[in-house]
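K.L.:
have a look; sequence and predicted model below, questions after that.
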Amino acid sequence: MSRPAHGPEITTGGVRFRAWAPRAERLAVRVDGADHPLSPAPEGWWTGEVRGAGHGTRYQLVLPGGRALPDPASRAQPDGVHAASEVFDPARHRWRSAFAGLPLEALVFYELHVGTFTAAGTLDAAAEALPGLAELGVTCVELMPVQPFAGARNWGYDGVQSWAVHAAYGGPAALQRFVDRAHALGLAVCLDVVYNHLGPEGNYLPQLAPYLTDRHRTPWGDGLDLDGPDAGPVRAYFLGAALQWVRDFRVDALRLDATHAIRDDGPRHLVAALCDEVSALARREGRRIHVIAENDDNDRRVLDPPPAGWGCSAVWADDLHHALHALVTGERERYLADFGAPEQVARALAEGFVFQGERSAYRGGPHGTPVAGLAPSRFVACAQNHDQIGNRPHGERLAALLPWPALEPIAALVLLGSALPLLFMGEEYGETRPFQYFTSHGDAALARAVSEGRRAEHIARGQGEPPDPQDERTFLRSTLSHRSDGRHGALREHHRRLLEVRRRHRDAIAARWPEVARDGAAFTLRRPGLTVRANLSDRAGAGLGPWGWSVTEG
């Protein structure tokens, strides 16, 4: 990368600090109570070296008048998003495991939220549970965002320092330890990153530079300026952050949040540029690194190669979730209004997208693009994920919504269906605790607005009063129980056996779509050497009893 690097760089005798701050008349870096003036450089950059500084040095950027800010490109924020930054040297970690990644078709995702996956809520505690996930048969642990956010509790999509790791999770060194432990077990690690907006509290970027523009509006306000005359450093900020995760932390995949909300009308979309740079790094290092996009548009451009497409490895395909959920629960609110017919489940299993240009009643027009020529391994599908559970008013999981026997055929369709499967933490044993929306904003006005806004939204939909996101009890009741007794242990064993079958037939499942037959709400999926039957009904069908399933090999 020829573009200037954001943030600190450790040198032989100290630390060189860099910041893009064209809105500042002067800029200094404060280290150990002393302010060191930075020198202006072209295009609004400021730079300077502080001798004697190094790993662990606390520092702040200082504006004229003495106002001190954290560095938006810091690698560590040990005391939170408003406090001093800390220099972090990623080269200090001595990697124990040489791991080159996994092929796309081998990926079975397990999505987890660090703060609620264990009672301790840290990366080190999560690492202790990795052997159990490897034994279960998942192959890629997907971490919800770990970038710093205000307070201790948050889903992570309110991050404001895109280069750092949340201190309550253990900071950047803990992420390196987590990845190293996963690699030693043969597990890949996918990191969820957010490049469509920044959180509302602790975002100091606009005080330094024009990162935002009113030319692009998003659900979160002004959009990022990725395509204007001053967009170079803005793009460098996010591209550099993405590359450091795969380079310095050896993450094997990036999941890009809400790419449909990344507004970029420039000649090369940010996501396409990110894919280019990640691919180049993977070639240089001889690794398999995947870029996976969440995209609400059912747009194959996300997957198609350049120059027409972005070149992502895979895309989250929500249609299977929507079709399954609407069928088995009977719910039809909002986007689920387009779903509910059994033939939509069949199409999602046979093609990936249900909507490939057909009219969506919810969206009021055509939705999606044809998927001809795309392999099943280009899609990631699930029956549950953080959004689909947590955006419900009370965060109920399927285990709390459906008869217990229904969980087995659903698992059979997702794990042995078509796309790369994703399990949300606790799904494998039928966690009945909810996963609710929680925050811990320190800004009182913001906290009140978030609580009142969520309450008003769900009451207006006739869904009742949701729990207060700011109430710590909302967070605590979302922590996993890790139950293994009785039916919970049996359901986990069911998932383990299904994943064992998937492992034996991995290449066939990933390479070709199955033939899908339907008898009411009972489905039969056929591939050479593998037939899967699953009845998503309390009535008999396809030779199966209520909520029955079967797997035949050979």
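P.N.:
That came through, no problem.
K.L.:
going forward, measure contacts and count neighbours with C-alpha atoms only.
P.N.:
Noted.
K.L.:
which one is residue 439 nearest to, not counting chain neighbours?
P.N.:
residue 154 (4.5 Å; CA to CA, 6 or more residues apart in numbering).
K.L.:
helix/strand/coil for the one you found?
P.N.:
At residue 154 the chain is in coil, as set by DSSP: H, G, I helix; E, B strand; the rest coil.
K.L.:
residue 438 is in contact with that one, correct?
P.N.:
Yes - between residue 154 and residue 438 there is a contact under CA atoms under 8 Å: 5.6 Å.
K.L.:
residues near the residue nearest to residue 439, how many?
P.N.:
24 (other CA atoms under 10 Å).
K.L.:
ok, now which ones touch the residue nearest to the spatial centre of the chain?
P.N.:
Centroid check for the chain by CA atoms, centre = their mean gives residue 192 as the closest residue, at 2.9 Å. For residue 192, the contact set (CA atoms under 8 Å, 6 or more residues apart in numbering) comprises 142, 143, 144, 145, 146, 254, 255, 256, 257.
K.L.:
wasn't it part of a strand?
P.N.:
Yes - assessed with three-state DSSP, residue 192 lies in a strand.
K.L.:
contact partners for residue 360?
P.N.:
Contacts for residue 360 (CA under 8 Å, 6+ apart) come out as 338, 366, 367.
K.L.:
for the residues you listed, pick the one with the most neighbours.
P.N.:
Highest neighbour count within these: residue 338, with 21 neighbours (other CA under 10 Å).
K.L.:
state the distance from residue 473 to residue 247.
P.N.:
Note on residue 473: its distance to residue 247, by CA to CA, to the nearest Å, is 38 Å.
K.L.:
with neighbour numbers in mind, choose between the two.
P.N.:
Using other CA under 10 Å, the more surrounded residue of residue 473 and residue 247 is residue 247, with 16 against 12.
K.L.:
just put the contacts of residue 192 in a markdown table and tack on secondary structure, neighbour count and distance to residue 15.
P.N.:
Output for those, formatted as a markdown table (DSSP: H, G, I helix; E, B strand; the rest coil; neighbours: other CA atoms under 10 Å; distance: CA to CA, whole Å):
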| residue | secondary structure | neighbour count | distance to residue 15 |
| --- | --- | --- | --- |
| 142 | strand | 25 | 33 |
| 143 | strand | 21 | 31 |
| 144 | coil | 22 | 31 |
| 145 | coil | 25 | 28 |
| 146 | coil | 30 | 25 |
| 254 | strand | 25 | 29 |
| 255 | strand | 24 | 31 |
| 256 | strand | 23 | 31 |
| 257 | coil | 22 | 32 |
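K.L.:
just curious, which of those residues is nearest to residue 382?
P.N.:
Minimum distance to residue 382 across those is 13.2 Å, recorded for residue 142 (CA to CA).
K.L.:
list the contacts for residue 113?
P.N.:
Applying CA under 8 Å, 6+ apart, we find residue 113 in contact with 143, 144, 145, 155, 425.
K.L.:
second structure follows, compare the two:
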Amino acid sequence: MQFGVWAPRAREVELVLGAGQEGRSVPMERTDSPREGWWTAEAEGAHGTRYAFRIDGGDPRPDPRTGWQPEGVHAAGAVVDPATFAWTDSGWAGRSVHGAVVYELHVGTFTEAGTFAAAVQRLDHLVELGVDVVEVLPVSAWDGPWNWGYDGVAPYAVQHEYGGPDGFAAFVDACHAKGLAVALDCVYNHLGPSGNYLAEFGPYFTDKHDTPWGAAVNLDDTGSVEVRRWICDNALRWFRDFHVDALRLDAVHALVDDSPTHVLAQLADETAALSAQLGRPLGLIAESDLNDAVMVTPTAAGGRGMDAQWDDDVHHALHAWLTGERQGYYADFGDAEVVKTVFEEAFFHAERFSSFRGEVWGKKVDRATVPGTAFLGYLQTHDQVGNRAIGDRIGHLLSPARQAAGAALYLLGPFTPMVFMGEEWNASTKWQFFTSFPDPELGKAVSEGRRGEFGQHGWDAEDVPDPQDPATRENSVLRWDELGAPEHARMLDWYRTLTGLRRSVPALADADLRRVRVDVAGNALVLHRGDHRIVVTLGEGTDVEVGGAPVEVVAAFTDGPAPELLATGVRTAAESVVVLRVASAA
């Protein structure tokens, strides 16, 4: 087979076959093919063959495009041959992300075993919950067995402890067999701190721009054509070789690119072309804090071409209103009028002053051209839980009725809803930040840095869990035995009820933001969705008129008395959410 690597500055490159330092060396020839700066060599190899590259007599390093690191990110990689995967999903037609119920899943804590194979055993739970798309947190190889996934250093590789490339392929295949699409979280804005050898091969990074993680990935400097190809080829590989249906792109605002064509637009066009070739929808979901719908505007209209983007304003509005927290970036949120604005306009910070950022932020969304489903709405995410000092979930902060109310609003609202794993049964386990770096000095720096960061914000450092302590990961693993407990079963039933309503009632899946209306009166907030109303009451119970016509209760969750129907409205309990159907829409 032919081995190749891009190393434009190298004087000589050797292919090292074998797993150890004493592997057999094969001289490589600079061929400038498929593009300038490439070196190639012919050698025997097959799925699983160990190999690395030696640049100018240095230590053997993993291939920047390695697909498998069985002995860790510092060792030789292994050849991955997609033809060896025994796919059974030839009948899979794909699934658009728009309006889908998305479920954010971290493989390492979804089950005690923390593997793809173990996750497969829980897919029926997701089907019964009403999930359409399983969004998997990053699986690209990092140093150590456990990690959130955002410290990956081998974007093409699949973490070996999870099950490697074969395990991931089997997971995707099993999801498709259950009718579940798969979205994969990909990190292109930075690499982790241990095992990153890319700079030894070529100009993968540039000092032209800065990011919160150090030198920026080179998207517009000398050599950037090949780096952009490295990113786009990686994304297309997940679609083509692993049958993935969508990609979630981490923190795209950190992909600083002054090129005439932004790398995201390039990727969007190439993804569209591959989608046409494969005959199934392929989605791109961006995480962006820019509050700008240019992200989901087609490239032909000058946009970045993403199918959807995370909308943290939905989270912030619901979280601050329901919990009363106002610190940090919650400062501008917190009352029902902000919830109204976000649900009607998609963003709160849209040409409004952001006190957290200290400047006017965001742009208004053209509701006539951009559907609500272009934005993901949620009550929790891995970030919003795990980046709290002790990793406490929304259920640790709220009464069940308040969580149920938040869930009803985003699951029956105009956005593409996303559930964070365990949220659906109000899991008791926290989800904390954890790492497992083998290097003791790096591990110590991470632990001290985490505690120091939260100490500056008033937390007792002793309360902040040590990311390197194995117990931190263990404490974050979901407890599936909880599902049988009444309080957890009740919440799970509520989430299933909501997804069922979204699927069966067209008005509750309507994506047109122009038809969304939210009324705020005293303790009550009423979300209008066609002939349905979602009534949330916080504080004291109240009488709510909903449109001058008789109503019926479709579903309700309350910590007090059951809702009482009035002639054209409902009398609610102090903390409750009621889904009503109006006999004739107002």
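P.N.:
Alright, I've got the coordinates. From a predicted model like this one, the values you see are computed outputs, not experimental measurements.
K.L.:
returning to that earlier point: now which residue in structure 2 aligns to the residue nearest to the centre of structure 1?
P.N.:
Per TM-score structural alignment, the equivalent position to residue 192 of structure 1 in structure 2 is residue 185.
K.L.:
what does residue 270 of structure 1 give?
P.N.:
Residue pairing (TM-score structural alignment): residue 270 of structure 1 is matched to residue 263 of structure 2.
K.L.:
how many neighbours does that match have?
P.N.:
Residue 263 of structure 2, neighbours per other CA under 10 Å, totals 22.
K.L.:
that one reaches residue 217, doesn't it?
P.N.:
No - look at residue 263 of structure 2 against residue 217 with CA under 8 Å: they stay out of range, at 11.3 Å.
K.L.:
for residue 298 of structure 2, which non-adjacent residue is spatially closest?
P.N.:
residue 305 (4.3 Å).
K.L.:
hang on, the earlier thing: which residue in structure 2 lines up with the residue nearest to residue 439 of structure 1?
P.N.:
So, by TM-score structural alignment, residue 154 of structure 1 is matched to residue 147.
K.L.:
could you do residue 177 of structure 1 as well?
P.N.:
Using TM-score structural alignment as the criterion, residue 177 of structure 1 maps onto residue 170 of structure 2.
K.L.:
neighbours of its match, how many?
P.N.:
Residue 170 of structure 2 has 20 neighbouring residues, counting by other CA under 10 Å.
K.L.:
how about residue 88 of structure 2?
P.N.:
Using other CA under 10 Å: residue 88 of structure 2 sits among 12 other residues.
K.L.:
where exactly do the strands run in the stretch 151-300 of structure 2?
P.N.:
Taking DSSP state E, counting those that start in this stretch to define them, one finds strands in the stretch 151-300 of structure 2 at 181-186, 205-211, 214-217, 246-249, 283-286.
K.L.:
could you redo these as CSV and give each row distance to residue 354 of structure 2?
P.N.:
Output for those, formatted as CSV (distance: least, CA to CA, whole Å):
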stretch, distance to residue 354 of structure 2
strand 181-186, 28
strand 205-211, 21
strand 214-217, 25
strand 246-249, 24
strand 283-286, 21
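K.L.:
residue 542 of structure 2 is nearest to which of these?
P.N.:
Closest among the strands of the stretch 151-300 of structure 2, using CA to CA: strand 283-286, at 39.9 Å.
K.L.:
what range in structure 1 matches that closest one?
P.N.:
Residues 290-293 of structure 1 are where strand 283-286 of structure 2 lands, counting by TM-score structural alignment.
K.L.:
mean per-residue distance, the matching stretch to structure 2?
P.N.:
Taken over the aligned residues, the distance from stretch 290-293 of structure 1 to structure 2 averages 0.6 Å (mean CA distance after the TM-score superposition for structure 1).
K.L.:
now stretch 274-285 of structure 1
P.N.:
If you overlay the two and look at stretch 274-285 of structure 1, the average distance to its match in structure 2 is 0.8 Å (mean CA distance after the TM-score superposition for structure 1).
K.L.:
distance from the chain centre to that stretch, please.
P.N.:
Counting by CA atoms, centre = their mean, to the nearest Å, stretch 274-285 of structure 1 is centred 20 Å from the centre of its parent chain.
K.L.:
so who does the aligned partner of residue 386 of structure 2 in structure 1 touch?
P.N.:
For residue 386 of structure 2, the aligned position in structure 1 is residue 390, judged by TM-score structural alignment. Going by CA under 8 Å, 6+ apart, residue 390 of structure 1 touches 396, 434, 435, 436, 437.
K.L.:
now do residue 16 of structure 2
P.N.:
The contact partners of residue 16 of structure 2, by CA under 8 Å, 6+ apart, come to 23, 24, 25, 26, 51, 52, 53, 54, 60.
K.L.:
of those residues, which is the nearest to residue 227 of structure 2?
P.N.:
residue 53 (18.1 Å).
K.L.:
just tell me the aligned range of the host helix or strand of the closest one in structure 1.
P.N.:
Residue 53 of structure 2 is part of strand 50-55 when elements are defined by DSSP states H and E. Alignment note (TM-score structural alignment): strand 50-55 of structure 2 is matched to residues 58-63 of structure 1.
K.L.:
check stretch 428-442 of structure 2 too.
P.N.:
Per TM-score structural alignment, the counterpart of stretch 428-442 of structure 2 in structure 1 is residues 432-446.
K.L.:
residue 517 of structure 1 - nearest residue in space that isn't next to it in sequence?
P.N.:
Nearest non-adjacent residue to residue 517 of structure 1, counting by CA to CA, 6+ apart: residue 524, 5.1 Å away.
K.L.:
which position in structure 2 aligns with the one you found?
P.N.:
Alignment note (TM-score structural alignment): residue 524 of structure 1 maps to residue 526 of structure 2.
K.L.:
helix, strand or coil for that match?
P.N.:
Criterion first, three-state DSSP; result for residue 526 of structure 2: strand.
K.L.:
before we move on, back to that, ok, the residue nearest to residue 439 of structure 1 - contacts?
P.N.:
Per CA under 8 Å, 6+ apart, neighbours of residue 154 of structure 1: 437, 438, 439, 440.
K.L.:
so which residues make contact with the helix or strand following the strand holding residue 53 of structure 2?
P.N.:
Next helix or strand after strand 50-55 of structure 2 toward the C-terminus (DSSP H and E): strand 77-78. Identification of contacts with strand 77-78 of structure 2 by CA under 8 Å, 6+ apart yields 19, 47-52, 62-63, 66-71.
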